[in-house]
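> Need a 3D model of the sequence below.
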Amino acid sequence: MNERWSVDDVWALSPDASSTKGALKIARPASWPTRGWRAGPDGGVAAVWGECEGSGAKRYQAAVDLVGENAPASKCSCPSRKFPCKHALAVLYLWATGEVDGPDDGPAWVGEWLESRAARARGRSQKPAEQSRQATKQADRTAREREELVASGLEELELWLTDQVEAGLAEAPRRKREHWTRMGQRLVDAKASGAAGRVNALAPLTALETDWPDRMLEEFALLRLLINGYRNGRDLPERTRAAVRERIGFGLRSEEVLRTGERVRDRWRVLAKRDSTDNEAKLTTRRLWLRGEHSGRTALSLTFAAANEAPKPALRPGTVHDAEVAFYPNGYRATIAETHGGGDAGPPGGGSVTEALGHYAEVLAVDPWLDAWPVVLADVRVARDPEWALVDDTGAALPLHTAECPPWTLLAVTGGGPATVAAEWTPWGTRSLTVWGEDRTAMSL
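The predicted model follows:
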């Protein structure tokens, strides 16, 4: 039986961020007056279908085959060249959130499409060995074509970066937003959605009051490093190569990670949680930082949900869980495979500022594009001299990112005294996320 997908599974199929955003805009029951799911021979969900009202007189017909050959496979009557398109993603999202009823075979076009897929599969199944060879060749060809597209897009990005530097940064504040997003769209077309996101993020940098030229040059350098990393991937360590490909946009579905990823069972401490909402995309992102008590490994659970929903997993900072996690190839992002119970825990073992920065440097050597990493600091105080910072008993300090995390709650909990703090260290300062006060209980900030 095909289990109902999670929202994360749906977004893992999205070819790029613009498709996710477009899907969320139309993923409303009112936009899909006709929708349903078809049952397979075992009674499970074999396909999801729907008809979406658009700007024209005819509705867009979208369907997703969940069990057929090369599933999931999608069909839509819209003119998009993306697979799956936003309509297919939207009807999957509605199913994942319980807004699609069934079983319902639906209109004739649904059955005709599924039967045509099944007929092609039957024809190929007559020659299994040949079919296997053909499928392998097709997969190899598809992968090779994508690699060529990505290489072409990164080559164009390299020329574009050269043009920006030669034109001078003085022109940057006068550039319209389309100047940056145009290059981002070309990268999306080249199947390099991760790189596209970094380019699109350049647009708002010039609005910063200070140090925007330094920030922009830093981003230019990281993009150039990403290009070089892709070209020299065979010579890179395995985890760095995985980080490069993930930053470019070669993603993995959580199902694949659960099937093939490195698994580690441990008592996982929940150090910190950070939810951030993109109001434009109506998407909430949850970063959950875990640390294994026995393995010492750090794990990042990164999940997504619609803006009005709470992402999963709902693990609370300050708790510890006997769980098994499956790691992505980059060695730190993970998905939680199984949990075997948990409960409250005291403060985790923390270190000094120097130790935290040393660990961050080690991780940054593997993934230079990392923009946040958890640090646990023991016996630190909140101080201001002249900027707000966390100061340990040696006098070493980490500046606070006060624009996102003002220090007032942290000061109120600690009373200015020493405490254990879990935070995210970023290039722009420290985001304090969890503090353990005198009673040794955790409080999220």
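
> going forward, measure contacts between C-alpha atoms and count neighbours the same way
OK.

> Please state the offset of the lengthiest strand in the chain from the chain centre?
Using DSSP state E to define each element, the chain has its longest strand at strand 262-278. What separates the centre of strand 262-278 from the centre of its chain is 14 Å, taken as C-alpha atoms, centre = their mean, to the nearest Å.

> elements contacting it?
strand 283-292, strand 319-327, strand 419-426, strand 429-436 (3 or more C-alpha pairs under 8 Å, 6 or more residues apart in numbering; DSSP states H and E).

> OK, contacts around E387?
P399, L400 (C-alpha atoms under 8 Å, 6 or more residues apart in numbering).

> Let's see that with 10 Å instead.
P399, L400, H401, T402 (C-alpha atoms under 10 Å, 6 or more residues apart in numbering).

> Which of the residues you listed ranks first by neighbour count?
Among the contacts of E387, the one with the most neighbours (other C-alpha atoms under 10 Å) is L400, at 26 neighbours.

> one step back: the helices and strands packed on strand 262-278: which one's closest to K25?
strand 283-292 (10.5 Å; C-alpha to C-alpha).

> Just the angle for the closest one relative to strand 262-278, thanks.
Comparing the axes of strand 283-292 and strand 262-278 via axes from the mean of the first three to the mean of the last three C-alpha atoms, to 10 degrees yields an angle of 140 degrees.

> this one as well, want them side by side:
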Amino acid sequence: MTHLTEAYIDAMAPNEGAIKNGNDLVRKNSFQRLCRTEDGLLLFGECKGSGKEPYSCSVDFVKVEQPVFRCSCPSRQFPCKHILGLMYAYAGEKAFTIEEMPADIADKREKADKREEKKKEAAAIPAGTETKRKVNKNALVKKLASQLEGVELAHKLIQQIVQTGLAALDKRSIRMYEEQAKQLGNHYVPGLQAAFREILVSVGSSDNPESIYSEVCEQLAALHALIKRSRDYLKARMEDPNIPMDITSVLEEKIGHAWQLAELREHGLIRENVELIQLSFRSYSDEARGEHVDEGYWVQLQAGEIVVTRSYRPFRAAKHMKEEDSFYMVVQTKELFTYPGDLNKRVRCEDMTIRELNPSDRIVIRSFAERSFPAAIKTVKNQLKNPLADHNPVMLLHAAQVANTEGGYVLVDEQGARLPLDTISKMDHPTLQLFRNLNQELLANVAVLVMFEDRLTEGRLVAQPLALITEQEMIRLFY
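Below is the predicted model:
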């Protein structure tokens, strides 16, 4: 298993603490047994724990792209430190004895094979046949009616804020609106609820509310547009439950629908045999949603699209969930699920293999960079016209030069068009100062991944650099 490197194991770990604890088990010789099957596809062993009996753990690589982890410990982290330690021991070339596969694991493999066969049979059935997932129309109409009630409640809440004025939003009134916003949770509209809470968070977290009035006004306008679109959409579906879900925009997700992979497959929102390279990564806290968000921007090597992955970890359960991290290898997946969206579609893959990034990959990435800034700006502005679209799109641009002018850094394309660079509010973390530490040769003939921001009060479009891709290397400014 040449792929079982420390970097691979680190990527599988839920957090930094699990990485340290897994390595500590190996360092302290806590494993009483280290075994593997002759074909090397199964690692198993026993590790000393806090009880009298050791914990039994195993890693099954019968499907290399989707290893199966098992451990008898009570930890809610997955994979736990014992499983990680088992893999670190193998990667560190500890001695593993060759033994027959335990009977219980052989039985579990057999059951897993049967489940896989059923999945393949279901996947082989063409979409749109009589086996398509049935919808209980009475239940659907009831849910749509409840969602409409939620839409009207959200409309009432923003009307109250507009009528009383933003200046009236003090701590007491914010708490009152917070309580009222909780009612939205009873109407299957968590997206609307989060959008409303985002307004309250913006005002409540500022020492000088007047300084963010323009930002809050934009949020109110966006929420008003979402409410109008949601109302029209839900009413139409109530009148005719046969109208399919909207898969052409982010409307369903903005209302609060959590797309299931089976739904994405059913609607044909899936791409086959795709390679992805991560260009930028960040983690941040979304107070309005009550979640940590791990966000990665990737380039799809076959088509050049810049797509995004987002993993959500609710605050209350974050310590028990895998925390994503920067990824520096090429991901290969047989199936890439694509969520409805706009310029940077959200994607997800269940099974994957990895390979090393090579120089030819950088050449391919650079070939996808937009060389005309006016064309890029036109694309961005077209997206910004849609109030539901992401107002901070990300694009890969080719810059003839990254220039340091009196007004600050700018990207210059081959025709001399300029795009100003700055720190944007969404990122809340500067990257421009890093240019001072780079060799100036790296700032010419370079592909730059940027995130845009439309500054309405200034009447200009700016961008923040996230990564640089040269012929020799890829430099992440955010990771």
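
> Quick TM-score on the pair, please.
Here the TM-score for the pair of chains, by TM-score structural alignment, normalised by the length of the first structure, is 0.60; 320 aligned residues with a C-alpha RMSD of 4.1 Å.

> Considering the contacts of E387 of the first structure, which is situated nearest to S125 of the first structure?
The closest of these, once distances to S125 of the first structure are taken by C-alpha to C-alpha, is H401, at 59.1 Å.

> Tell me which residue of the second structure lines up with the closest one.
Matched by TM-score structural alignment, H401 of the first structure corresponds to I424 in the second structure.

> where's that match relative to R366 of the second structure, distance?
24 Å (C-alpha to C-alpha, to the nearest Å).

> same thing with V448 of the second structure?
9 Å.

> who touches both of the two?
Contacts common to V448 of the second structure and R366, judged by C-alpha under 10 Å, 6+ apart, are L396, L397, H398, L468, I469, T470.

> out of the residues you listed, which is most surrounded?
Going by other C-alpha under 10 Å, L396 tops the shared contacts of V448 and R366 of the second structure with 28 neighbours.

> Can you say which helix or strand has that one in it?
Here L396 of the second structure, judged by DSSP states H and E, is contained in strand 394-405.

> gap between that strand and the chain center?
With C-alpha atoms, centre = their mean, you get 26 Å for strand 394-405 of the second structure.

> Likewise for stretch 365-373 of the second structure?
Averaging C-alpha positions (C-alpha atoms, centre = their mean) puts stretch 365-373 of the second structure 24 Å from its chain's average.

> Quote the end-to-end distance of it.
End to end - C-alpha to C-alpha - stretch 365-373 of the second structure spans 18 Å.

> can you map out the helices along the stretch 351-479 of the second structure?
In the stretch 351-479 of the second structure, the segments counted as helices under DSSP state H, counting those that start in this stretch are 359-367, 373-384.

> what's the closest of the ones you listed to L411 of the second structure?
Nearest of these (C-alpha to C-alpha): helix 373-384, 9.0 Å.

> centroid residue for the first structure?
L302 (6.0 Å; C-alpha atoms, centre = their mean).

> With L269 of the second structure as the reference, measure out to the residue in the second structure that that residue lines up against.
Counting by TM-score structural alignment, L302 of the first structure corresponds to R310 in the second structure. R310 of the second structure is 17 Å from L269 of the second structure, where distance means C-alpha to C-alpha.

> and if you look at L140 of the second structure?
22 Å.

> what do you get for Q433 of the second structure?
40 Å.

> Neighbour count: the two, which is higher?
The residue with more neighbours, out of Q433 of the second structure and L269, is L269; 17 against 10, by other C-alpha under 10 Å.

> That one -> the first structure?
In the first structure, L269 of the second structure lands on E262 (TM-score structural alignment).

> A334 is in contact with its match, correct?
Yes - E262 of the first structure is within contact range of A334, at 9.2 Å (criterion: C-alpha atoms under 10 Å).

> residues bridging contact with those two, i.e. touching both?
Common neighbours of E262 of the first structure and A334 (C-alpha under 10 Å, 6+ apart) are V325, A326, F327, Y328.

> can you tell me which residue in the second structure aligns to the last one?
What that stands for is Y328 of the first structure. With TM-score structural alignment as the criterion, Y328 of the first structure matches Y339.

> Just list the residues touching that match, thanks.
Counted by C-alpha under 10 Å, 6+ apart, Y339 of the second structure has contacts 247-250, 253, 259-261, 263-264, 269-270, 345-348.

> do the same with D393 of the first structure
D393 of the first structure touches S352, V353, A378, D379, V380, R381, P418, counting by C-alpha under 10 Å, 6+ apart.

> Pull the most distant pair out of the residues you listed.
V353 and P418 (13.6 Å).

> correct me, but I306 of the second structure touches L397?
No - I306 of the second structure lies out of contact with L397 (C-alpha under 10 Å); the separation is 11.3 Å.

> between these two, what contacts are shared?
Joint contacts of I306 of the second structure and L397 (C-alpha under 10 Å, 6+ apart) are F368, L449.

> Which stretches in the stretch 201-350 of the second structure count as strands?
Under the criterion DSSP state E, counting those that start in this stretch, the stretch 201-350 of the second structure contains strands at 270-286, 291-300, 306-314, 330-338, 347-348.

> Dump those to TSV, plus distance to S75 of the second structure.
Below are the strands of the stretch 201-350 of the second structure laid out as TSV (distance: least, C-alpha to C-alpha, whole Å):
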stretch	distance to S75 of the second structure
strand 270-286	24
strand 291-300	21
strand 306-314	18
strand 330-338	29
strand 347-348	26
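
> Looking at the ones you listed, spot the one closest to A103 of the second structure.
Closest among the strands of the stretch 201-350 of the second structure, using C-alpha to C-alpha: strand 330-338, at 30.8 Å.

> Of the contacts of D393 of the first structure, which is the nearest to S19 of the first structure?
The closest of these, once distances to S19 of the first structure are taken by C-alpha to C-alpha, is V353, at 41.3 Å.

> Quick one: map that closest one onto the second structure.
That one, V353 of the first structure, aligns with F373 by TM-score structural alignment.

> where's that match relative to L251 of the second structure, distance?
With C-alpha to C-alpha as the criterion, F373 of the second structure and L251 of the second structure are 29 Å apart.

> Figure out which of the helices and strands packed on strand 262-278 of the first structure is closest to L157 of the first structure.
strand 419-426 (25.7 Å).

> which helices and strands sit right next to the closest one?
Counting by 3 or more C-alpha pairs under 10 Å, 6 or more residues apart in numbering; DSSP states H and E, the packing neighbours recorded for strand 419-426 of the first structure are strand 262-278, strand 283-292, helix 353-366, strand 373-384, strand 397-399, helix 408-414, strand 429-436, strand 442-444.
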